[in-house]
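Undergrad: pasted the sequence and its predicted model underneath.
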Amino acid sequence: MQYKRLGHSDLEISRIGFGCMSLKAGNADTQQLLQQAVEAGINFFDTADLYEKGLNEERVGEALRPFRNMIILATKVGNQWREDGSGWDWNPRKEYILAAVDKSLARLKTDYIDLYQLHGGTIEDRADETIEAFEILKDQGKIRYYGISSIRPNVIRTYLQKSHITSVMMQYSLLDRRPEEEMLNLLKESGVGVLVRGTVAGGLLIDKEPVNYLQHSAETVKKAAAAMREVSTNGRHPVQSSICYALMHQAVTSAVVGIRTREQLEEALATIESPSLNEDEFRHLQSVVPLIRYQEHR
C-alpha cells in the first residue's frame, strides 16, 4: 500500500480508502471484509452518522475496534434524522454538532475521531458557528482534525478563508471533471488534502448500461467507458484505470472507494500494484469527455 499525508495534518493515509456506506446490514462478512482491508494496508475508513441512521457507524466501530490504534477513522455530521424517521434535515448548527459527536463516538466505540467532516454545506449556513463547534471539539480532544464534504466552490472558498480544515471530500471521475476547473488547484495551493469519491461514476465507467450523467449524454458516457477500456492494458482493469485517473492530480490524497464485497476490495487494492496512467493515456481520456463547469454555488 502507498500512503500520503492528508493536507497539513500528521495523518498518513492509504491511497485507497474504504468507503463504508456500501456495507449493508445483515452481511455476516462485514467484519472479515474490514479486517482483510486492514491487513492489506488500508488504514482510512470513512462513514457518516447519516448512513442507516447510525447503524453503519455501529457496524464499522465494532468491526474495527481491535485495530483502532492502526487506523484513521473518519465520519460526518450535519444531516439530522427526523424523529419520525421520514427523512433528514440539514443542520450545521453549533449545538447540534456538539451533541451529535458524542453519539458518533459511542456508536464507533472510540473516544476520538481522526477526521470529522461537515456532510455538505450551503453558502447560507452560519459558517463561523460551525467552525467554532469543530474547534471546540479539537480542544476537547474528541476530534483530531476536521474537514468538509462538498463540491460547491463558494462553500469550499468560505472554509478555506475562515477555518483550519484539513481536507475536502468531493466527487471526482472522468465523467465528473468539475473539480479540475478550479478547486483541485486551489486546494493544492492551500495545502488542503482532497479525498475523492465516485471514481467509477456509479459503474458507468466499468460495465453499466450508458445513461445520461450530469451534463453528459448517454453517448458521451458510452465513449468514456470505451476509452477507459482502451487504456486498460498490462493487466490494468477499467476499475483500476478509473481510480488511477482520479489519483493523478497532485491535490488528491486518497480515493475513497465504496466496498461491500471481497471482489471489490481486491479490485480496489489492485490499483496500487497496477501501472499508473501515463500522460498520453490521461490526455486521451480527457479528450473524450469534455470538462463541464459547475453552474451553481459559484
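TA: Arrived safely. Predicted, not measured: the structure shown is a model, and the values here were computed from it.

Undergrad: from here on, contacts and neighbour counts on C-alpha atoms
TA: Will do.

Undergrad: from Thr122, how far off is the residue nearest to Ile123 when sequence neighbours are not counted?
TA: Leaving out its chain neighbours, the residue that sits closest to Ile123 by C-alpha to C-alpha, 6 or more residues apart in numbering is Val155, at 5.7 Å. Applying C-alpha to C-alpha, to the nearest Å, the value for Val155 to Thr122 is 6 Å.

Undergrad: Gly7: what secondary structure?
TA: With DSSP: H, G, I helix; E, B strand; the rest coil as the basis, Gly7 sits in coil.

Undergrad: and it, what does it touch?
TA: Applying C-alpha atoms under 8 Å, 6 or more residues apart in numbering to Gly7 gives the contacts 166-167, 191-194.

Undergrad: who are the packing partners of the helix or strand containing the residue nearest to Ile123?
TA: Per DSSP states H and E: Val155 is located in helix 153-162. Applying 3 or more C-alpha pairs under 8 Å, 6 or more residues apart in numbering; DSSP states H and E, one finds that helix 153-162 makes contact with helix 127-140.

Undergrad: more crowded one of Val155 and Thr122?
TA: Counted by other C-alpha atoms under 10 Å, Val155 and Thr122 do not tie: Val155 has more neighbours, with 21 against 16.

Undergrad: does that one touch Glu124 like I think?
TA: No. Judged on C-alpha atoms under 8 Å, Val155 makes no contact with Glu124 at a distance of 9.3 Å.

Undergrad: residue boundaries of the helices in this structure?
TA: 30-39, 55-64, 94-108, 127-140, 153-162, 178-181, 183-190, 218-230, 238-247, 262-273, 279-288 (DSSP state H).

Undergrad: winner for burial among those?
TA: Comparing the helices of the chain by mean neighbour count (mean count of other C-alpha atoms under 10 Å), helix 238-247 ranks first with a mean of 25.

Undergrad: who are the packing partners of that helix?
TA: Against helix 238-247 (3+ C-alpha pairs under 8 Å, 6+ apart) you get helix 218-230, strand 252-258, helix 262-273.

Undergrad: rewinding a little: just want the angle from the helix holding Val155 to helix 183-190.
TA: Helix 153-162 and helix 183-190 are oriented at 0 degrees to each other (axes from the mean of the first three to the mean of the last three C-alpha atoms, to 10 degrees).

Undergrad: take a look at this one as well, against the first:
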Amino acid sequence: MNKLNNYKKLGKSEIEVSPVSFGCMSLGADQAQNEYLLRQAFEQGINFFDTADLYQKGENEKSVGKALKNIRKQVIIASKVGNQWRPDGSGWDWNPTKAYILQAVEKSLQRLQTDYLDLYLLHGGTLNDPIDETIEAFELLKEQGKIREYGISSIRPNVIREYVKRSHIASVMMQYSLLDRRPEETCLDLLQENQISVLARGSLAQGLLAGKTPKEYLSYSSLEVEKMAKAVAQSTNQNINAAAVAVKYVLGNAAVTTAVLGIRTEAQLKDALQVLHTSPLPTETRQDLARVLPPNIYDQHR
C-alpha cells in the first residue's frame, strides 16, 4: 500500500486512518468487482473500510471480509451494531442491549473472517436507550480483545453529548456536508475538545454537490441547492473536480478525521483517490463556500 503521510489517529487511540475511507454499503453483488475496488483502494492509500451487519443482511460484511482477508493486518475495519433483522426478514428493530451486542459481534467477526474489529460503532442511538449497558458491552469487548475501539453513528447532539460524558468513544460517525452544516453548530467543537474523531458521511449530499439534478435537501430549496452546487463547481481546477471540492470542505474542519465515501464504481473510486492525493482547499475557498448559504441547524434532538 502507498501509505501517505497525512493519516490521522482515531481519537486518542493508536489506530491511524486515511483521510478518505471506503464506505462499503454501496458495494453490489459482484464479488470479483468488489474485490477489485477494495484492493485498488488499499493499493493507493485507503486503509479504512466501513461496513455494518445491517447492509445486505450481512452479505456486505462477508464480501468485505473475503476481499481483505489476505491483508487483514494492514487494514482498519469498522462495522456497526444495533439494528436486529426480524426472523422473517421483513425489516429490523432497534436493539442496543448488552446481550444483543455481545451476540451480534460474534456473527460480524465470523462474516468478516477476522478475530477482531478495529472499530465497532453503535448504528444509531436515542436518549431512551440503556446507554450505560450499551457502553458496558463495548468496554467488555475491548477487554476481550474482540474490538480495539468503539464509537457511535449518530446525528443527535443530545445523544452524542451523553456518550462524550459517559464513555470512552474514539469516534462519532455523522452526516456533514456543505448542505448539512448542522454539526458545525456544537458537535464538531465538542468532539474536537474531547479528542474524539469525526467520521464524516454524506459529504456529497446524495450527489447534489457533484452534478446531480438539484432538488430540495433538508431545509434548503432546490434553488439554494443549485446555488451551492454552482459555487462548488466554480471552485474546481484541472486537479480537482466538484466531488473532491465538496469532500475537501468537510476535511478542512479540524474535528474531521476521515470522510467515509460510498464507493461502488471505478469512477467513484477515482473521485475518492483524487481527494486523497490532492492538497487541502485553501482557507479562503472554504470561507467563500461557507458564505454561499446560511448554515442549517438542528431543530430536533438538541
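TA: That came through, no problem. Remember, it's a predicted structure, so these values are computed and weren't measured experimentally.

Undergrad: what's the TM-score here?
TA: TM-score of the superposed chains, computed with TM-score structural alignment, normalised by the length of the first structure, equals 0.98; 298 aligned residues with a C-alpha RMSD of 0.9 Å.

Undergrad: what about the second structure, which of the contacts of Gly7 of the first structure hold up?
TA: Of the contacts of Gly7 of the first structure, the ones still in contact in the second structure (both residues aligned by TM-score structural alignment, their matches' C-alpha atoms under 8 Å) are 166-167, 191-193.

Undergrad: mind checking which of those residues land in strands?
TA: 167, 193 (DSSP state E).

Undergrad: need the buried ones from the kept ones among the contacts of Gly7 of the first structure selected in PyMOL.
TA: Selection of the buried residues among those in PyMOL, burial being defined by 16 or more other C-alpha atoms under 10 Å:
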select buried, resi 166+167+191+192+193
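
Undergrad: dump the kept ones among the contacts of Gly7 of the first structure to CSV, plus distance to Ala106 of the first structure.
TA: As requested, these are exported to CSV (distance: C-alpha to C-alpha, whole Å):
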residue, distance to Ala106 of the first structure
Thr166, 24
Ser167, 24
Gly191, 32
Val192, 29
Gly193, 27
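
Undergrad: so which of the helices and strands packed on helix 238-247 of the first structure comes closest to Arg107 of the first structure?
TA: Each of these has some distance to Arg107 of the first structure by C-alpha to C-alpha; the shortest is strand 252-258, at 20.4 Å.

Undergrad: Lys53 of the first structure versus the residue in the first structure sticking out farthest from the centre, what's the distance?
TA: For the first structure, the largest distance from the centre (C-alpha atoms, centre = their mean) belongs to Asp84, which lies 28.8 Å off. Using C-alpha to C-alpha, Asp84 of the first structure is found at 12 Å from Lys53 of the first structure.

Undergrad: of the contacts of Gly7 of the first structure, closest to Gln215 of the first structure?
TA: Using C-alpha to C-alpha, these come closest to Gln215 of the first structure at Val194, 23.4 Å.

Undergrad: residues near the counterpart of that closest one in the second structure, how many?
TA: Counting by TM-score structural alignment, Val194 of the first structure lines up with Val198 in the second structure. Neighbour count of Val198 of the second structure, defined by other C-alpha under 10 Å: 30.

Undergrad: which one is Val198 of the second structure nearest to, not counting chain neighbours?
TA: Leaving aside its sequence neighbours, Val198 of the second structure sits nearest to Val256 (C-alpha to C-alpha, 6+ apart; 4.6 Å).

Undergrad: give the contact list for that neighbour.
TA: Contact analysis of Val256 of the second structure by C-alpha under 8 Å, 6+ apart lists 188, 197-200, 250.

Undergrad: of all these, which two lie farthest apart?
TA: Farthest-apart pair in the contacts of Val256 of the second structure is Ser197 and Val250; separation 13.2 Å (C-alpha to C-alpha).

Undergrad: returning to what we had before: contacting residues for the match of Val194 of the first structure?
TA: Residues in contact with Val198 of the second structure (C-alpha under 8 Å, 6+ apart) are 171-174, 188, 191, 255-258.

Undergrad: one more: Leu214 of the first structure?
TA: By C-alpha under 8 Å, 6+ apart, the residues touching Leu214 of the first structure are Asp176.

Undergrad: just tell me what it corresponds to in the second structure.
TA: Under the alignment (TM-score structural alignment), Leu214 of the first structure pairs with Leu218 in the second structure.

Undergrad: what do you get for Gly121 of the first structure?
TA: Taking TM-score structural alignment, the alignment pairs Gly121 of the first structure with Gly125 from the second structure.

Undergrad: please apply the same query to Val239 of the first structure.
TA: Using TM-score structural alignment, the equivalent of Val239 of the first structure in the second structure is Ala243.

Undergrad: how about Gly87 of the first structure: what's its closest non-neighbour residue?
TA: Counting by C-alpha to C-alpha, 6+ apart, the nearest residue to Gly87 of the first structure once its immediate chain neighbours are dropped is Trp81, at 5.9 Å.

Undergrad: does that neighbour really touch Trp88, like I thought?
TA: Yes. The pair Trp81 of the first structure and Trp88 passes the contact test of C-alpha under 8 Å, sitting 4.1 Å apart.

Undergrad: returning to that earlier point: in the second structure, what sits opposite the residue farthest from the centre of the first structure in the alignment?
TA: Under the alignment defined by TM-score structural alignment, Asp84 of the first structure is paired with Asp88 of the second structure.

Undergrad: Pro295 of the second structure -> the first structure?
TA: Using TM-score structural alignment, Pro295 of the second structure pairs with Leu291 in the first structure.

Undergrad: what sits against that match?
TA: By C-alpha under 8 Å, 6+ apart, the contact set of Leu291 of the first structure is 177-178, 180-181.

Undergrad: if I look at it, how far off is Leu174 of the first structure?
TA: Leu291 of the first structure sits 9 Å away from Leu174 of the first structure, going by C-alpha to C-alpha.

Undergrad: just Gln161 of the first structure next, same as before
TA: Distance from Gln161 of the first structure to Leu174 of the first structure, counting by C-alpha to C-alpha: 29 Å.

Undergrad: which of the contacts of Leu291 of the first structure line up with contacts in the second structure?
TA: Compared against the second structure with both residues aligned by TM-score structural alignment, their matches' C-alpha under 8 Å, those retain 177-178.

Undergrad: quick one: stretch 142-151 of the first structure aligns where in the second structure?
TA: Counting by TM-score structural alignment, stretch 142-151 of the first structure pairs with residues 146-155 of the second structure.

Undergrad: one step back: closest one of the contacts of Val256 of the second structure to Val225 of the second structure?
TA: Nearest to Val225 of the second structure among the contacts of Val256 of the second structure: Val250, at 16.8 Å, using C-alpha to C-alpha.

Undergrad: now the closest one. Nearest residue, chain neighbours left out?
TA: Val250 of the second structure sits nearest to Ser177 (C-alpha to C-alpha, 6+ apart), 6.1 Å away.
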